[in-house]
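**Q** Can you look at this prediction? I've put the sequence above it.
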Amino acid sequence: MRINLPTWLTLFRIALLPVMVAVFYLPFPGHNITAAIVFLLAAVTDWLDGYLARRMNLTSAFGAFLDPVADKLMVAVTLFLLVESHRGGWSGILMAVTAAIIVGREISVSALREWMAEIGMRATVKVAFIGKLKTVMQMVALVVLIVQHEKAAEALRLYHIGEGLLVIAGVLTIWSGLHYLRAAWPSLSADGASRNGSA
């Protein structure tokens, strides 16, 4: 199997995850800014690999499988880092609950899409605008929170902005999840005989 350029970019995005984790914790000046830059670089490769795959017709089954895995790993790992660094208090509870909602939705929608693909209805739960809006809001919130994860007093206002954006992303996460569930509900609620076309 030959690995094409978009898939190499996806693999590069996965390889950036341990780099971001290390930079997030290393105690050097500007480590938070550096971690945010690494996250942004990963986010750019997410857009770029999809663009190149469509523009240059470089799609592959392996790439189609790996791309959403890389996306979910990037978001989940970042959320775990932020939750771990904000333990205690209402702020920590809010961060943990929002992270649980986002990660739980990603797992649920992935399982839903896999099941719909098995019955030949994958197009029913294709990515919608609300899902794309959720992703943009989520990425902006995560960048802000990575930069301000130490919650320095002079930057507390920006941290609260990041918190607010993440909560909005959480609401959009629920909304988009319900959108996909509604689209798939006719297939989910049908009995086995109906799906198989038998009486």
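**A** Structure's in. What do you need?

**Q** C-alpha only now, for contacts and for neighbours.
**A** OK.

**Q** and the lengthiest helix in the chain, what other elements does it pack with?
**A** Criterion DSSP state H: the longest helix present in the chain is helix 156-189. Packing partners of helix 156-189 (3 or more Cα pairs under 8 Å, 6 or more residues apart in numbering; DSSP states H and E): helix 89-118, helix 129-147.

**Q** Let's see that with 10 Å instead.
**A** In terms of contacts (3 or more Cα pairs under 10 Å, 6 or more residues apart in numbering; DSSP states H and E), helix 156-189 is packed against helix 89-118, helix 129-147, helix 192-195.

**Q** Any chance of a markdown table for the ones you listed, columns mean neighbour count and distance to residue 184?
**A** Formatted as a markdown table, those follow (neighbours: other Cα atoms under 10 Å; distance: least, Cα to Cα, whole Å):
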| stretch | mean neighbour count | distance to residue 184 |
| --- | --- | --- |
| helix 89-118 | 16 | 8 |
| helix 129-147 | 19 | 15 |
| helix 192-195 | 11 | 13 |
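
**Q** could those go into a markdown table alongside distance to residue 79?
**A** Shown next, in a markdown table, are those (distance: least, Cα to Cα, whole Å):
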| stretch | distance to residue 79 |
| --- | --- |
| helix 89-118 | 6 |
| helix 129-147 | 8 |
| helix 192-195 | 38 |
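
**Q** putting a second one here so we can go through both:
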Amino acid sequence: MWTFPNILSLLRAPLAFLLLIPDTGVRLCVIVLAMITDALDGYLARTLRCVSPIGTIVDPLMDRFFVLFALGIFLTEHHLTSDQILAMISRDMAICLFGLYLGVSGTWGYYRFQAIWCGKITTTLQFLVLIALTQGYPVPQYVFSGFVVLGMLALGELALIYRHTVAKRIS
């Protein structure tokens, strides 16, 4: 559990709370640090050969926590609308729908959870939007539409992985 990459992942939780400080410089540093820990944790886990089942859960969980916490702050400060937030978490809703499908179909135990490219792209874009909002830059509406498209693509990517792994096992 206490591998260096997992500690890097877990650091995103206390970093998120630093976003409560209403200072542009502090928030910018916090978001950049969160991005760095997100980039390094997986890379180091693979490089140091300490990939763990806990790490594969903690990393995306801390990503979600950090981003959702930040979105909540920007919502309460009126920098984002609830519609924009829903668009930004489209990928997460797609993953929940897919998980629901796995549960209902009884194939949860057959599915091998892994990172998806649409997820990596979405997380990167979420961090970039957080940086833009922190700096006071307006985020064009097409960016939020892009998040919805990425959510649909994530669902498609998950379906392809399912087809190549689970469907072959149970047929």
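**A** All right, it came through fine. Just so it is clear, the model here is predicted, and its values are computed rather than measured.

**Q** Touching, residue 77 of structure 1 and residue 19? I think so.
**A** No: the criterion here is Cα atoms under 10 Å, and residue 77 of structure 1 misses it with residue 19 at 11.6 Å.

**Q** And those two? Which one has more around it.
**A** Taking other Cα atoms under 10 Å, residue 77 of structure 1 and residue 19 do not tie; residue 77 has more neighbours (16 against 13).

**Q** Helix, strand, or coil at that one?
**A** helix (DSSP: H, G, I helix; E, B strand; the rest coil).

**Q** That one pairs with which position in structure 2?
**A** Using TM-score structural alignment, the equivalent of residue 77 of structure 1 in structure 2 is residue 69.

**Q** If you drop the residues flanking it in sequence, what lies closest to its match?
**A** residue 16 (6.4 Å; Cα to Cα, 6 or more residues apart in numbering).

**Q** What residues does that neighbour make contact with?
**A** 27, 30-31, 34, 62-63, 65-70, 73 (Cα atoms under 10 Å, 6 or more residues apart in numbering).

**Q** Ok, residue 111 of structure 2 next?
**A** By Cα under 10 Å, 6+ apart, the contact set of residue 111 of structure 2 is 99, 102, 161-163, 165-167, 169.

**Q** Give me the distance between it and residue 39 of structure 2.
**A** 25 Å (Cα to Cα, to the nearest Å).

**Q** now stretch 82-95 of structure 1, how far from the chain's geometric center?
**A** Here the centre of stretch 82-95 of structure 1 is set off from its chain's centre by 19 Å, with Cα atoms, centre = their mean, to the nearest Å.

**Q** repeat for stretch 35-46 of structure 2
**A** So, by Cα atoms, centre = their mean, the centroid of stretch 35-46 of structure 2 is 13 Å from its chain's centroid.

**Q** which secondary structure element contains residue 56 of structure 2?
**A** Under the criterion of DSSP states H and E, residue 56 of structure 2 resides in helix 53-76.

**Q** mean offset of that helix relative to structure 1 (after superposition)
**A** Taken over the aligned residues, the distance from helix 53-76 of structure 2 to structure 1 averages 1.0 Å (mean Cα distance after the TM-score superposition for structure 1).

**Q** That helix versus helix 117-135: what angle between them?
**A** Between the axes of helix 53-76 of structure 2 and helix 117-135, defined by axes from the mean of the first three to the mean of the last three Cα atoms, to 10 degrees, the angle is 40 degrees.

**Q** Residue 158 of structure 2: how many residues sit nearby?
**A** Applying other Cα under 10 Å, we find 21 residues neighbouring residue 158 of structure 2.

**Q** correct me, but it touches residue 98?
**A** Yes: taking Cα under 10 Å as the definition, residue 158 of structure 2 is a contact partner of residue 98 at 7.4 Å.

**Q** do you know how far residue 167 of structure 1 is from residue 121 of structure 1?
**A** With Cα to Cα as the criterion, residue 167 of structure 1 and residue 121 of structure 1 are 31 Å apart.

**Q** ok so, going back, what about structure 1, which of the contacts of residue 111 of structure 2 hold up?
**A** Of the contacts of residue 111 of structure 2, the ones still in contact in structure 1 (both residues aligned by TM-score structural alignment, their matches' Cα atoms under 10 Å) are 99, 102, 161.

**Q** Kindly reformat those residues as CSV containing distance to residue 52 of structure 2.
**A** As requested, these are exported to CSV (distance: Cα to Cα, whole Å):
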residue, distance to residue 52 of structure 2
99, 21
102, 23
161, 21
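
**Q** now, which of the residues you listed sits nearest residue 84 of structure 2?
**A** Distance to residue 84 of structure 2, by Cα to Cα, is smallest for residue 99 among these, at 23.5 Å.
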